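1. Dropping a prediction and its sequence here:
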Amino acid sequence: MRRTLPSTGRVLARAPRVRYRVAVITNTCSFVGSDASPLGLFGCGAPAIARPAGAIERVALSATSWVDHCPGWLGGSDELFERLLDRSRWQQFRRTMYGRRVDDPRLTAWFGPGEDRPDEVLEEAASVLGAHYGVAFGRLALNLYRDGSDGVAWHADRIGRSAPEPVIAIVALGAPRPFVIRPRGGGPTRRFSTGFGDLLVMGGRCQQEFEHAVPKLAHAAPRISVMFREIDDRPPGDLVQVVPGSRLRTSSSPSSTVAIRPSSWAS
């Protein structure tokens, strides 16, 4: 399914799943594999936690920093992607970077304590992950990467300045994108492919010792990253535009065109 963006020429297309020759057919959908994980099947159906805590694998980055990774942790990721796309109040900010004012190359949505989440499965996910890691995930952040020209440059999250060992959990929905991590100051880069409900968690002194990024790509389908956080650690910036979820679709049809970036926005 392809969704053309108005006047910008950008197309929002459903994340492709055709990668393998062996077709899998279920009562809810059919697909032919996934380049991210053999668990791509769990993108179909109703959103729900699909894998137990014991399936989470830890990667030691150093003696004091680690990343946990679990492909297909959240089932029904395709449906959840659609719900979050429609129900979230998407925002774009302009910030100062390297002496220049630039617009964030992505859209974001934030939910603080006491605010209703755009889907109840996110409340369950925050509770399950919080119990597993001993953390109160009181805040939820969403990043929408519309295509390959959206991304996040190398950085470490600001919470690392105030918390010695913060835990940040990320569930990736939609098309797989590289999530890369390297030591601060440079060094070998570790690459994780995340999408279709994959879970990635950064912990220990990861925010002090390492930096991470979601690089821009020549071609990429849409992706939403769901981030569970302890505090609101957004960098300062000026709000450029707000797009309620109700304005994203141009008709009531679930397969209709999606207007992610109105023509009045800067490219």
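-> Great, that's in hand. Numbers count the residues shown, from 1 in each chain.

2. From now on I want contacts and neighbour counts done on CA atoms only, so please keep to that.
-> OK.

3. For the stretch 101-250 of the chain, just list every one of the strands.
-> 107-111, 139-145, 152-155, 168-174, 177-183, 190-194, 198-204, 210-214, 223-229, 238-243 (DSSP state E, counting those that start in this stretch).

4. Could you find the residue nearest the spatial middle of the protein?
-> The structure's the chain has its C-alpha centroid closest to S225; by C-alpha atoms, centre = their mean the separation is 0.8 Å.

5. what residues are up against the spatially closest residue to it that is not a sequence neighbour?
-> In this structure, S225 finds its nearest non-sequential neighbour in A172, 4.5 Å apart by C-alpha to C-alpha, 6 or more residues apart in numbering. For A172, the contacting residues are T194, G195, F196, G197, D198, L199, R223, I224, S225, V226, by C-alpha atoms under 8 Å, 6 or more residues apart in numbering.

6. then this one, side by side with the first:
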Amino acid sequence: MNSITRLPSTVPAQSDLFGSSDAEFSIDESFRSARRFDLDAHSWIDIVPGWISGASLLYEQLRNGVPWLEHDRRMFNQVFREPRMTAVYKHVADVPDARLLEAVRALSRHYGVEYDGMWMNLYRNGQDSTGWHRDHGSCRKLDCIVPVLTLGTIRRFLIKPIKGGRSMTFKPSSGDLVVMGGRAQQDWVHCVPKEPEIDGTRISVNFMSSAQGVRD
């Protein structure tokens, strides 16, 4: 069972979450601050600090304007409510803010992938989370490039080899971009773990390509 929940119209003071709320929205199309981490010989992750300026403007619009859904999932003959909220846009023309279209164009040009949809996760506080997983639903090719934009409160993002091994931890800030590439969706798993001490809200915007959803 799914239910639609709109969050309260009030949000924490943007100056408290992100610093100044006066910054104009802009995207660094040069990707000048990007740093690549090679996970192994076939997989990598890009971290692009401050890819978006004025991120609080987009955060506020998405937090209050998106019809966020809560989902129930059946596991072990029991029904559990997923500890986060989601929204899916199969067509970029339907996204609720035109600034996301600017992001789509910049990402498509830079990575050479046509991004034509997106899904979003909303973590209401540190009790919300995502377990270890791969993005199999939208990435069925051996090599995929999956950008994820962070908005709001800083949360830990972990990635580790699917066959076992030590995890790497990143802590993207609001406006930062995390991009998983190569075989990262085949050979690695990632998660956003619970952090009970955190009270703030985080939104992740995940950019999808229908071409990457088709097996090689």
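-> Arrived safely, thanks for sending. Please read these numbers as outputs of a predicted model, since none were measured by experiment.

7. After superposition, what is the TM-score?
-> Remark: TM-score between the superposed chains equals 0.85 [TM-score structural alignment, normalised by the length of structure 2]; 205 aligned residues with a C-alpha RMSD of 2.7 Å.

8. if we can go back for a sec, closest one to S65 of structure 1 among the strands of the stretch 101-250 of structure 1?
-> S65 of structure 1 lies closest to strand 198-204 among the strands of the stretch 101-250 of structure 1, at 4.5 Å (C-alpha to C-alpha).

9. preserved in structure 2, out of the contacts of A172 of structure 1?
-> Retained in structure 2 by both residues aligned by TM-score structural alignment, their matches' C-alpha atoms under 8 Å are the following of the contacts of A172 of structure 1: T194, G195, F196, G197, D198, L199, R223, I224, S225, V226.

10. Give the buried subset of those as a ChimeraX selection command.
-> Entered in ChimeraX, the line below selects the buried ones among these, by 16 or more other C-alpha atoms under 10 Å:
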select :194,195,196,197,198,199,223,224,225,226
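
11. out of the kept ones among the contacts of A172 of structure 1, what pair is the most spread apart?
-> Farthest apart among the kept ones among the contacts of A172 of structure 1 - using C-alpha to C-alpha - are L199 and R223, which lie 13.7 Å from each other.

12. Let's verify Q61 of structure 2: helix, strand, or coil?
-> At Q61 of structure 2 the chain is in helix, as set by DSSP: H, G, I helix; E, B strand; the rest coil.

13. burial of it, as a residue count?
-> 12 (other C-alpha atoms under 10 Å).

14. What is the aligned counterpart of Q61 of structure 2 in structure 1?
-> Under the alignment (TM-score structural alignment), Q61 of structure 2 maps onto R83 of structure 1.

15. Not counting sequence-adjacent ones, nearest residue to F192 of structure 1?
-> F192 of structure 1 sits nearest to F179 (C-alpha to C-alpha, 6+ apart), 5.1 Å away.

16. What is the aligned counterpart of the one you found in structure 2?
-> That one, F179 of structure 1, aligns with F157 by TM-score structural alignment.

17. So that match is in contact with V189, correct?
-> No - using C-alpha atoms under 8 Å, F157 of structure 2 is not in contact with V189, being 10.9 Å away.

18. So these two - more neighbours on which side?
-> Between F157 of structure 2 and V189, V189 has the larger neighbour count (other C-alpha under 10 Å), namely 20 against 17.

19. got a list of what the more buried one touches?
-> Shown in contact with V189 of structure 2 (C-alpha under 8 Å, 6+ apart): W132, H133, R134, I159, K160, P161, I162.

20. Kindly report the same for D68 of structure 1.
-> I56, E57, R58, V59, L199, L200, V201, M202.

21. can you tell me which of those residues lies nearest to G43 of structure 1?
-> L199 (13.0 Å).

22. To which residue of structure 2 is the closest one aligned?
-> Match for L199 of structure 1 (TM-score structural alignment): L177.

23. pretty sure its match is touching P49, no?
-> Yes - contact criterion C-alpha under 8 Å: L177 of structure 2 and P49 qualify, at 6.4 Å.

24. any idea which element the counterpart of R94 of structure 1 in structure 2 lies in?
-> The equivalent of R94 of structure 1 in structure 2 is D72 (alignment by TM-score structural alignment). If you go by DSSP states H and E, D72 of structure 2 is part of strand 69-75.

25. Mean deviation, that strand versus structure 1?
-> Taken against structure 1, strand 69-75 of structure 2 registers an average deviation of 1.6 Å after superposition, with mean C-alpha distance after the TM-score superposition for structure 1.

26. and F170 of structure 2, what is it in contact with?
-> F170 of structure 2 is in contact with R156, F157, L158, counting by C-alpha under 8 Å, 6+ apart.

27. Tell me the one among the residues you listed nearest to E102 of structure 2.
-> So of the contacts of F170 of structure 2, ranked by how close each gets to E102 of structure 2 (C-alpha to C-alpha), first place is F157, at 24.7 Å.

28. Tell me how far the nearest residue to I231 of structure 1 once chain neighbours are set aside lies from Q92 of structure 1.
-> Spatial nearest neighbour of I231 of structure 1, excluding adjacent residues (C-alpha to C-alpha, 6+ apart): R139 at 6.2 Å. Look at R139 of structure 1 and Q92 of structure 1: by C-alpha to C-alpha, to the nearest Å, they are 18 Å apart.

29. ok, now V121 of structure 1?
-> 25 Å.

30. Which one's more surrounded, those two?
-> Q92 (19 against 16).

31. hang on, that one packs against R106?
-> Yes - using C-alpha under 8 Å, Q92 of structure 1 is in contact with R106, at 6.9 Å.
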